[in-house]
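Colleague: Predicted model and sequence follow; I will ask about them next.
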Amino acid sequence: MSSPHDDPALTKLMERLTSEWTIHGPSATLENLARDLERMRTYRQALETLLLQARLELGLPAIIDEGGLGCDVPETTRAAYEQRYVAAVRRVGHAVLAAGDLVNAWPYFRLIGEPEPIREALEQDRWLASGSTTVVQDDDPAASDQREQHAEAQFNRLVEIALYEGAHPARGWQFILERHGLCAAITAFDQLPPDRKVRGRCAGLLAIRLREQLRGGLIHELERRGATIPDSARQVGAPLAPLWVGRPELFADDAYHIDLSHLAATVRLAPLSDDPQALSAAIDLADYGTKLAAPFQQSGDPPFEALYPDHALYLRGLLGDDPDAVERAIAWLEDRLPTPPPSSFIEALPAQALARLLIRHDRLLDAARLAATYLYGVPETALTVPTPAQLCLRAGPQGVALLVELARTHHDLPLLAAALALSNAPNHND
């Protein structure tokens, strides 16, 4: 095994270091050295060089005793050194990332609490290809297997960084969907953080993917039966209904064309999405579910006691292409609201669904009134919509007045104080 002592480039840098130190001085020499080490991808030494440069320029000891930023750094210099420390780590992190090594760049950005560069990089599709199991075949099967194992390990590490270590949970979940399929992605959905945007994005991707899988199953069955299928029905994103309308035989004898556990899970999650394309896909899936034989008609939590028909109605309301569909969904949910206040989390679910629908169509004051009546006291972690206070704030001056009333009704003194502060703010005193 070779060691750093065998590296001619490092040996040459060592020889230059002494002479340049005398000619150019410590600061310029260390800057040049750090740049060379970054170019050579010797990142740990590059970071140590930058930190040494910072210490010398700030009048600190060349080597700090135990504790890193500990007792050897005077209070008067500590803030300046911490800034240089963060800047050095950031610089090296960007150098590692620019070299295409996201996995080894992540520890640098995680150290300083700046996940944004990694988050942006993960949005690039090339990271999906980086874990590809397709390798160049050669005459050495052992080498080919080793490359494949390395690619798989790198891909799994990307998933860990993105999803489980929080760099970009939605993208990490999407990697699982793209690489390992629907079953693994549905299982991993519970690992997502309780962030409505993250979960909504992933639920939408799931609906879009499953619709195309269902399209393939329907087309396969129709072709087996000798049916003619128009090109328009084969296109990705096209509605599915033309494939089954007028063909009841597709559902005869308890037939189905997709994994029904995937169908039920995806339809349940679909209302989390705000993406019109995903909502359209979910409507197709719910409509398909209504065509299934009675043994496959599932029930769900309120207000979706009839899983597929109820979701089809609600999803059309969320999509909002048809104003009448919006009003039908609102009326349907209003009929399912319990006598206030709800006595359990389950009883509050129809109110959450209705609030989401109202928010979707910018009826914020109505949503705030609903939340004030039905959702006060529901733990924030159990909400799929903003809190009553947040909705009141979004609803403008009338919402703030509602917030005062809500706080007084529940003797919530901190909330009352916040409401009074808001009601006396200049933008609420017009």
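Modeller: Arrived safely.

Colleague: Only C-alpha atoms from now on, for both contacts and neighbour counts.
Modeller: Will do.

Colleague: Residues contacting the helix or strand where Ile346 lies, please?
Modeller: Using DSSP states H and E, Ile346 sits in helix 345-360. Contact with helix 345-360 is made by 274, 301-303, 317-318, 330, 333-334, 336-338, 342, 364, 366-368, 370-371, 374-375, 378, 383-385, as judged by C-alpha atoms under 8 Å, 6 or more residues apart in numbering.

Colleague: Packing partners of the very next helix or strand once past that helix?
Modeller: Counting by DSSP H and E, the next helix or strand C-terminal to helix 345-360 is helix 364-374. Packed against helix 364-374 by the contact rule (3 or more C-alpha pairs under 8 Å, 6 or more residues apart in numbering; DSSP states H and E) you find helix 345-360, helix 388-394, helix 397-409.

Colleague: Next one for the comparison:
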Amino acid sequence: MSSAATATASFDQLQSSLASGGAAQVLAQAAQQLRDEKRYHELFEALKMQTRLQLGLPLQTKDNNEGLTEKQRKELEDGLIAACREVGSLLLKQGKIREGYMYLRPVGEPAEARALLADIEADEDNAEELIEVLLHKGVDIGRGFQLMIDQYGTCSSITQYDQSVARRPRSEQQPAARKLLQKVHSDLLGSVKHDIAKQEGANPAGNTLLELIRDREWLFQENAYHIDTTHLASTVRNARVLSDAADLRMALDLTEYGRRLSQQFQYQGDEPFADQYPANALYFQSLLGQNVEEAIAYFEQKAELLDPQYNGTAPLETLVDLLARLNRPAEAIVAGIKIKPKCVQPIGLAPSLVELATQAKQFDAVLAYCKEQGDVLGYAACLAAKGK
């Protein structure tokens, strides 16, 4: 059948639908035809009209739906969400990533979009759109960041991490930080193994950097290195958001390599990690249950001695956050109250005093502090948390 004949038959079917079932049947028939023809944007409009017809509303309107009852407003919203879900899913199955996500986003269920996108294999044509939705829109940050590494390399990926991922909450940073850590550790491990095999004439035993570089100081002679040293430093810094023991051991392994580099490649970090590799090593060790008291003492000294007017609140917040991560919230409260700067805005690295009080189930010290500071909102939040 020719396209003209097919179109005529479609219109005839719509006419028959009106005669047999009225407006509702017309819209149902139109929606099915649009599905069959994969005209999904128009399908969305048909589904919208179906919803409005069911609610007794004008099929098309430019107003903002004023005058609706709460029940009508809820049913209209549910209908539109269902339309978004159907059309977004169909577009993603068609491989139209950006368009599909445009419809799925209002549904507010990232897991649903993540599952649909998992079925789309990345290639040179769709990689950019996948990175946009998975990474930048936050649908699947781990997969999106891995695609970023695969497509653009480690250097660009680190830049992207520092510019956007690092601004996200810790739980959202972790998948990207893990992918970066795995990539840099794998590349460095392979490079070191290759160098040893080349110099010694046999593949070395050992699965960690520490095992490979121990007793092989010649690996670092004449300012030698086996990976871009700025990449190494950035990866170690970003790994501080991680909490899984395997990740922390891998990050600690990188510090073992980094601290053996020539001094010109041991870049100074921001306080309290100015002495970058030793300080980060101590941090990772404490989270692994090693040298805990030494780490607390080190970061406590940094918090007490560094002036927040020049160094900001990172030294204090690092101490408080570390104590919280070590499941010592009561000590974190004491540290936070004792050293908290009066005129410097926190950067949000550490939990709030109210969060710590809730974790510790000890509220009195925070209530007293808020009262002393005239912090009505903090006092009320702490009191509410205590009463839950």
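Modeller: Received the coordinates, thanks. Since this is a predicted model, take the numbers as computed values, not measurements.

Colleague: where does the TM-score land?
Modeller: The TM-score (TM-score structural alignment, normalised by the length of the second structure) is 0.88; 383 aligned residues with a C-alpha RMSD of 2.8 Å.

Colleague: returning to what we had before: using CSV, lay out the helices and strands packed on helix 364-374 of the first structure together with mean neighbour count and distance to Ile283 of the first structure.
Modeller: Formatted as CSV, those follow (neighbours: other C-alpha atoms under 10 Å; distance: least, C-alpha to C-alpha, whole Å):
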stretch, mean neighbour count, distance to Ile283 of the first structure
helix 345-360, 22, 15
helix 388-394, 22, 27
helix 397-409, 20, 33
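
Colleague: I'd like these laid out as TSV, including distance to Ala153 of the first structure.
Modeller: Formatted as TSV, those follow (distance: least, C-alpha to C-alpha, whole Å):
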stretch	distance to Ala153 of the first structure
helix 345-360	40
helix 388-394	43
helix 397-409	52
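
Colleague: closest one to Leu33 of the first structure among the ones you listed?
Modeller: Among those, helix 388-394 comes nearest to Leu33 of the first structure, with 52.6 Å by C-alpha to C-alpha.

Colleague: which residues in the second structure does that closest one match up with?
Modeller: Counting by TM-score structural alignment, helix 388-394 of the first structure lines up with residues 353-359 of the second structure.

Colleague: before we move on, back to that, now the helix holding Ile346 of the first structure and helix 364-374, what's the angle there?
Modeller: 170 degrees (axes from the mean of the first three to the mean of the last three C-alpha atoms, to 10 degrees).

Colleague: mean deviation (superposed) between helix 345-360 of the first structure and the second structure, please.
Modeller: Helix 345-360 of the first structure, aligned to the second structure and superposed, deviates on average by 2.9 Å (mean C-alpha distance after the TM-score superposition for the first structure).

Colleague: Tell me where the stretch 201-350 of the first structure has helices.
Modeller: Here the stretch 201-350 of the first structure has its helices, by DSSP state H, counting those that start in this stretch, at 231-234, 241-244, 260-269, 276-291, 307-319, 323-334, 345-360.

Colleague: what would the ones you listed look like in JSON lines with distance to Leu406 of the first structure?
Modeller: Below are the helices of the stretch 201-350 of the first structure laid out as JSON lines (distance: least, C-alpha to C-alpha, whole Å):
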{"stretch": "helix 231-234", "distance to Leu406 of the first structure": "52"}
{"stretch": "helix 241-244", "distance to Leu406 of the first structure": "46"}
{"stretch": "helix 260-269", "distance to Leu406 of the first structure": "31"}
{"stretch": "helix 276-291", "distance to Leu406 of the first structure": "34"}
{"stretch": "helix 307-319", "distance to Leu406 of the first structure": "28"}
{"stretch": "helix 323-334", "distance to Leu406 of the first structure": "21"}
{"stretch": "helix 345-360", "distance to Leu406 of the first structure": "17"}
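
Colleague: all strands of the first structure, in order?
Modeller: In the first structure, no strands are defined using DSSP state E.

Colleague: Pick out the residue closest to the middle of it.
Modeller: With distances taken as C-alpha atoms, centre = their mean, Ala170 lies nearest the centre of the first structure, 2.4 Å away.

Colleague: Now that one: closest residue in space that isn't a chain neighbour?
Modeller: Spatial nearest neighbour of Ala170 of the first structure, chain neighbours left out: Val198 (5.4 Å); criterion: C-alpha to C-alpha, 6 or more residues apart in numbering.

Colleague: Pull the contacting residues for the aligned residue in the second structure for that neighbour.
Modeller: In the second structure, the residue paired with Val198 of the first structure is Glu172, using TM-score structural alignment. By C-alpha under 8 Å, 6+ apart, the residues touching Glu172 of the second structure are 138, 141, 165.

Colleague: ok, now Tyr225 of the second structure?
Modeller: 219, 261.

Colleague: State the distance from the equivalent of Arg325 of the second structure over in the first structure to Leu318 of the first structure.
Modeller: Aligned counterpart of Arg325 of the second structure in the first structure: Arg360 (TM-score structural alignment). Using C-alpha to C-alpha, to the nearest Å, Arg360 of the first structure is found at 7 Å from Leu318 of the first structure.

Colleague: ok, now Asp231 of the first structure?
Modeller: Here Asp231 of the first structure is placed at a distance of 29 Å from Leu318 of the first structure (C-alpha to C-alpha).

Colleague: So for these two, which residue has more residues nearby?
Modeller: Shown here are Asp231 of the first structure and Leu318; by other C-alpha atoms under 10 Å, Leu318 has more neighbours (29 against 7).

Colleague: Quick check: chain neighbours aside, which residue is closest to the more buried one?
Modeller: Leu357 (5.8 Å).

Colleague: and Ala286 of the first structure, what is it in contact with?
Modeller: For Ala286 of the first structure, the contacting residues are 267, 308-309, 311-312, by C-alpha under 8 Å, 6+ apart.

Colleague: Same question for Lys93 of the second structure.
Modeller: Lys93 of the second structure makes contacts with 116, 120, as judged by C-alpha under 8 Å, 6+ apart.
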